[in-house]
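Asker: no sequence for this one, just the structure:
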């Protein structure tokens, strides 16, 4: 017997599978086919001269952007957070759930094949209604053994199942983008908290140096007061200045502790047992490579997530529209049934069935139309959310570029202000020691220098934080194009 001509025993099953394939091939999915919407993108960013250009290179890892800062402790904290952060673990489990839902939707495209069997012994009633007036009923005891292969298949006449698979795949891709976005946000939050803590360490170091200088000045004033060369007012002024600086130091140390606690939570550790040693050395703010604004749509995971949400919402329109079409189910059974176990697999015990059932809703009070309208409205919401995500992304990048430019300009001015304040303090101290001026002049010079020093440190810290936000806004690390030089970047001494 050739393969193209099935045996009589296999013909019912073969016919069922062939009929389901023909019906599926002749069906087209209802509802609109998804097309990614076009958005208006600027040609280039507004930047200062010296920025390096970059390109997406999506095939390359973009998650290790924090290595740009050259801080081994930051790298270690990032690795720990990637392994132990619970928010990241939650996003990973949601992705696994979405993958399982896609597998379930994919299985709906295939027939459901099962094996059923059973055995029973029963007795018929002699007083049951007669089926023939030519014979009388009698009570009979007998066995029943059956074994059969079943096949059922929902014919995807309207494309509902295929739209469900399309939506599941889009949701899976959205979950993948959400995971990448969670990883990016986690890295940005951890890097920001760590660099802010380092900025506080540097600011605390400035205050501690200032306190040492103020204590020396207080000792000098006390010595002059004991000799009668200085009044109690001078002592009180210097003591008040010292106490105020100590209060500022306590406030900074409390703020540092809060950032330390945040780092503990981000790395999956209890805050009471987490400690991070002080380090007042701030890294140089890195120069981030920039791609074209249109490339941002390929990099930002939140934009990718919003776009995949649109695709999933579009598929829901087709699923809802399938309610206008009939539901067809093809079922078949092939097996054996016998009253004797020994004769179960004999020829006369063979039984089979092949059937097609159809269900068509004639009136549902407008529920199908309402469901379609709901799906269309959900798609419009997803579309608006996608377009807004793109606009916000452009805004965040341009904000970061503008802020970086302003911070660099103010950094140069602050460095000059600190240098000038140091000279003024030195001259005022010399004048006070020579008796040419009052202590108030020294106190004011000390306060002015401390203010400029703190502003200069805060500026450097803010440059680091802004660079992190810019990396996040760009969707992760970018690779510089070959032959492109870094913009010059100076660090305050």
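Answerer: Thanks, I have it. As the structure is a prediction and not an experimental result, all values here were calculated from the model. Numbers count the residues shown, from 1 in each chain.
Asker: going forward, measure contacts and count neighbours with C-alpha atoms only.
Answerer: Fine.
Asker: where exactly do the strands run in the chain?
Answerer: In the chain, the strands defined using DSSP state E lie at 54-55, 112-123, 141-155, 327-338, 350-359, 479-480.
Asker: The ones you listed: which one's closest to residue 27?
Answerer: Nearest to residue 27 among the strands of the chain is strand 141-155 (8.9 Å), distances taken as C-alpha to C-alpha.
Asker: Can you mark which positions in the closest one are buried?
Answerer: 145, 146, 147, 148, 149, 150, 151, 152, 153, 154, 155 (16 or more other C-alpha atoms under 10 Å).
Asker: With stretch 378-396 instead?
Answerer: 378, 379, 382, 383, 385, 386, 387, 389, 390, 393, 394, 396.
Asker: what's it in contact with?
Answerer: Outside stretch 378-396, the residues within contact range by C-alpha atoms under 8 Å, 6 or more residues apart in numbering are 39, 293, 296-297, 300, 302-303, 306-307, 309-310, 313-314, 470, 473-474.
Asker: Take the residues you listed and keep only those in helices.
Answerer: Using DSSP state H to define helices, the subset of the contacts of stretch 378-396 located there is 296, 297, 302, 303, 306, 307, 309, 310, 313, 314, 470, 473.
Asker: just these now: which is nearest residue 249?
Answerer: residue 470 (30.4 Å).
Asker: wait, isn't that closest one in contact with residue 397?
Answerer: Yes. Counting by C-alpha atoms under 8 Å, residue 397 is a contact partner of residue 470 at 5.9 Å.
Asker: How many residues are close by residue 178?
Answerer: Residue 178 has 23 neighbours, counted by other C-alpha atoms under 10 Å.
Asker: if you skip the residues just before and after it, what's nearest to it?
Answerer: Distances taken as C-alpha to C-alpha, 6 or more residues apart in numbering place residue 305 nearest to residue 178, at 6.1 Å, with adjacent residues excluded.
Asker: now do residue 144
Answerer: Closest to residue 144 by C-alpha to C-alpha, 6+ apart is residue 339, at 4.5 Å.
Asker: Alongside the first one, take a look at this:
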């Protein structure tokens, strides 16, 4: 015997409905509006009215408000350094941490598509062929002892209405996770860009100190030649020569040590821009050649931008890590809804229609028609407390994400205050150090005059030169720390990022409460 079968299952089969079927479909439509998703609100956090170390807002760059659509450009352009701008553009292209965050975002988006697919019916198709031998010793069987072939091809579709919001909750969870991944990507970009800027300015600070030490070594070498001639002429004793040689070699040691530090920073920058350290070179240039130095090209690493911090409440919208933490709270809230939905039954609607015949000749005739329609409501009566445990776990996970969110906010406020305080203190240090450096230079000049007049020994000259060099290096180091604090403040403020840039976050905030009704 040969048979050919076509099966179609569909929730939308156009067939006359009985009273029971109509009642079932009506019940489905009524329950489809229900949801087990809890109403979501952002966790409350203590937000100060102002930053304790914040200065008066100066004219210049400021963090944009949500209604301000005027472009600000990348935050690192505030330092007016073309070389830094060029390096920063390579972060998105070659940095492996950024690429990893992009891949994680793509995975989250794929999961969202997967969850959304739960709203649609499932359609399958297949072809099968078999031959069946019936036992000859089965009494009363019409096919006893016969071999029957069977050929079938079928299409099947089934649909599970989302009665209690299980699919909706999973979709909300996936959507919030996507938004958290988007914020994670921006957080990684901000972190990598700020690390690059910090390493770059530290390297440029070493270039300035290297130039200072190179010039000092040359000056000390010239002084050594002078005292050697004076010693040969019998004008001074050997101690002056020894002091000059000691000072020269000590300064050369400091000069060489800067090469080690610079190489390490250059290697770190190479890793950040995604190239092997052995193939990356960043030539040394002076501040004056870069055109970005402020008052003194030889004593400052870059232009210090004016950065008004804004209000602390704005920080909640400006930090991508805060946004990511908050979106994970929302995703955990949706997981509670999924856990609640497991306590309710699942309804499956199905229908079958097709043709079946032993022979091909009557296959397309009316007597070969077959169909069926039905529904199945299945619920778990006992599972040993598994669903209850899942719900408790989801609630605990929600509490965990709330704690993470509040901790992230606290750390963000701390970082802003730390960098504001550092900038304020370092500005004062820079003023006093500038006066100290000028006084050391004046003292050195006076000592040199007295030495040339024969009033003091060369030891006094060495002491004055050492003090002057130390003050100049300290001044350069304070300027480098001010630049680092500026980069740190821009990073702590979110780099001009805005939470509204997350895909659909405004709609998500407005509709989450509606989904729970």
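Answerer: Noted; the coordinates are in hand. Source: prediction; values computed, not measured.
Asker: Would you pull the TM-score for this pair?
Answerer: Put the two chains on top of each other and the TM-score (TM-score structural alignment, normalised by the length of the first structure) is 0.89; 468 aligned residues with a C-alpha RMSD of 2.6 Å.
Asker: In a markdown table: the strands of the first structure, plus distance to residue 258 of the first structure.
Answerer: As requested, these are exported to a markdown table (distance: least, C-alpha to C-alpha, whole Å):
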| stretch | distance to residue 258 of the first structure |
| --- | --- |
| strand 54-55 | 36 |
| strand 112-123 | 57 |
| strand 141-155 | 59 |
| strand 327-338 | 60 |
| strand 350-359 | 64 |
| strand 479-480 | 34 |
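Asker: Those strands: which one's closest to residue 92 of the first structure?
Answerer: Per C-alpha to C-alpha, nearest to residue 92 of the first structure of these: strand 479-480, 26.4 Å.
Asker: For the closest one, give me every contacting residue.
Answerer: 52, 53, 54, 55, 56, 57, 289, 290.
Asker: Residue in the second structure paired with the residue nearest to residue 144 of the first structure?
Answerer: Under the alignment defined by TM-score structural alignment, residue 339 of the first structure is paired with residue 358 of the second structure.
Asker: show me the contacts for the alignment partner in the first structure of residue 487 of the second structure.
Answerer: The alignment partner of residue 487 of the second structure in the first structure, by TM-score structural alignment, is residue 468. Residues near residue 468 of the first structure by C-alpha under 8 Å, 6+ apart: 188, 191, 192.
Asker: Give me the neighbour count for the first one.
Answerer: Which is residue 188 of the first structure. Using other C-alpha under 10 Å as the criterion, the residues surrounding residue 188 of the first structure number 24.
Asker: From residue 268 of the second structure, how far off is the equivalent of it over in the second structure?
Answerer: Mapped onto the second structure by TM-score structural alignment, residue 188 of the first structure lines up with residue 194. According to C-alpha to C-alpha, to the nearest Å, residue 194 of the second structure and residue 268 of the second structure sit 13 Å apart.
Asker: Repeat that for residue 133 of the second structure.
Answerer: In this view, residue 133 of the second structure and residue 268 of the second structure are 74 Å apart by C-alpha to C-alpha.
Asker: Could you check which of the two is surrounded by more residues?
Answerer: Just comparing residue 133 of the second structure and residue 268: by other C-alpha under 10 Å the higher neighbour count belongs to residue 268, 18 against 12.
Asker: which one in the first structure is aligned with that one?
Answerer: Counting by TM-score structural alignment, the partner of residue 268 of the second structure is residue 262.
Asker: Tally up the residues packed near residue 197 of the second structure, please.
Answerer: Applying other C-alpha under 10 Å, we find 23 other residues in the vicinity of residue 197 of the second structure.
Asker: I misspoke; the intended subject was residue 166 of the first structure.
Answerer: Residue 166 of the first structure, neighbours per other C-alpha under 10 Å, totals 22.
Asker: That one corresponds to which position in the second structure?
Answerer: By TM-score structural alignment, residue 166 of the first structure lines up with residue 172.
Asker: Tell me how many other residues crowd the closest residue to its match other than its chain neighbours.
Answerer: Nearest non-adjacent residue to residue 172 of the second structure, counting by C-alpha to C-alpha, 6+ apart: residue 334, 6.2 Å away. Using other C-alpha under 10 Å, residue 334 of the second structure has 31 neighbouring residues.
Asker: show me the contacts for the counterpart of residue 334 of the second structure in the first structure.
Answerer: Mapped onto the first structure by TM-score structural alignment, residue 334 of the second structure lines up with residue 315. Listed by C-alpha under 8 Å, 6+ apart, the contact set of residue 315 of the first structure reads 31, 32, 33, 34, 163, 164, 166, 167.
Asker: go again using 10 Å as the cut-off
Answerer: Taking C-alpha atoms under 10 Å, 6 or more residues apart in numbering as the contact definition, residue 315 of the first structure lies against 29-34, 160, 162-168, 170, 309, 321, 375-376, 379.
Asker: before we move on, back to that, how close does the counterpart of the residue nearest to residue 178 of the first structure in the second structure get to residue 179 of the second structure?
Answerer: Here residue 305 of the first structure is matched to residue 324 in the second structure, going by TM-score structural alignment. The gap separating residue 324 of the second structure from residue 179 of the second structure is 7 Å, by C-alpha to C-alpha.
Asker: do residue 284 of the second structure as well
Answerer: 42 Å.
Asker: who's more crowded, those two?
Answerer: Neighbour count, other C-alpha under 10 Å: between residue 284 of the second structure and residue 179, residue 179 has more, with 27 against 14.
Asker: That one against residue 327, yeah?
Answerer: Yes. Using C-alpha atoms under 10 Å, residue 179 of the second structure is in contact with residue 327, at 6.5 Å.
Asker: was I right about residue 161 of the first structure contacting residue 319?
Answerer: Yes. With contact defined as C-alpha under 10 Å, residue 161 of the first structure counts as touching residue 319 (7.7 Å).
Asker: Common neighbours of those two, please.
Answerer: 29, 167.
Asker: If anything else comes up later, I'll come back, but that's it for now.
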